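Undergrad: Whatever this is, show me its structure:
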Amino acid sequence: MANTETALKEALATIEGASAAALVDYTSGMALGTLGGSKTFDLNVAAAGNTDVVRAKMRTMEHLGLKAQIEDILITLSDQYHLIRLISGRGGNGLFLYLVLDAKRANLAMARHQLRKIEEDLEV
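TA: The predicted model follows:
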């Protein structure tokens, strides 16, 4: 079992092209842990903004009567991928992992696979 800091370090170390990672509480919009980012990319602002994305998708699914659970949400920019992975087990209700990837270096399928493994090992 990995704690937040260990999980974020693992994400940046093992996922090719990863430049930032955060564990976010989407009920409050607060980042519970962050790693990476830069002066021009504030992870706390990104965490709060992506909370709105998660909430909007959940509302839409509710309005549509969809019962499936969200595994992840992908946002593609011209030079980055932003991957949001909702935490499904062991007290993770209301949390998501947020990962920023360099689109030129990242293998999206492998990033999703590795982030899923990190999420399974995360103890919150």
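Undergrad: For the rest of this, base every contact and every neighbour count on C-alpha atoms.
TA: OK.
Undergrad: Could you tell me which helix of the protein is the longest one?
TA: Longest helix of the chain, by residue count under DSSP state H: helix 43-64.
Undergrad: here's the other one to compare against:
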Amino acid sequence: MNIDTALKEAMSIGGAVGAALVDYESGMSLGTNGGGDWLNLEIAAAGNTEVVRSKLRVMSVLALNDNIEDFLITLHRQYHLIRLLDAVKSKTSLFLYLVLERELANLALARHHLKRIESSLQI
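TA: Alright, predicted model coming up:
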């Protein structure tokens, strides 16, 4: 599946308000879908690259021999999911970023759908 299709799939997840595919090395979005006046996905995606970079640095310092699957940031009204693409398989520094309206979202299903999207995404 290509980037546009993957982001459309992500937006079909219950409660989704915005989705992006982001390169955490550059901070640039390769594509976005949704968002709006109150959610600038370009800024949010770039800001979340710092979250990913920080955690990767900590894992390196601690010499953790493991891989990050995803991050969950919970706000009062939203969930922000960051799903790292399998760097070994895809040879990239990319993550899927999904913002969900908390009242409408099923977090377990959203994580499951993002994992499925990740596995089908062709870069």
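Undergrad: After superposition, what's the TM-score here?
TA: With the length set by TM-score structural alignment, normalised by the length of the second structure, the two chains reach a TM-score of 0.96; 122 aligned residues with a Cα RMSD of 1.0 Å.
Undergrad: Find me the equivalent region of the helix or strand following the longest helix of the first structure in the second structure.
TA: Per DSSP states H and E, helix 43-64 of the first structure leads on to strand 72-76 as the next helix or strand towards the C-terminus. Here strand 72-76 of the first structure aligns to the second structure at residues 70-74, judged by TM-score structural alignment.
Undergrad: cool, and stretch 31-48 of the first structure?
TA: Counting by TM-score structural alignment, stretch 31-48 of the first structure pairs with residues 29-46 of the second structure.
Undergrad: So what's the gap between that stretch and the chain middle?
TA: 11 Å (Cα atoms, centre = their mean, to the nearest Å).
Undergrad: And that stretch, end to end?
TA: In stretch 29-46 of the second structure, first residue to last residue: 7 Å (Cα to Cα, to the nearest Å).
Undergrad: swap in stretch 29-49 of the second structure?
TA: End-to-end span of stretch 29-49 of the second structure (Cα to Cα): 10 Å.
Undergrad: One more: stretch 89-96 of the second structure?
TA: 15 Å.
Undergrad: again, but for stretch 89-109 of the first structure
TA: Start-to-end span of stretch 89-109 of the first structure (Cα to Cα) is 22 Å.
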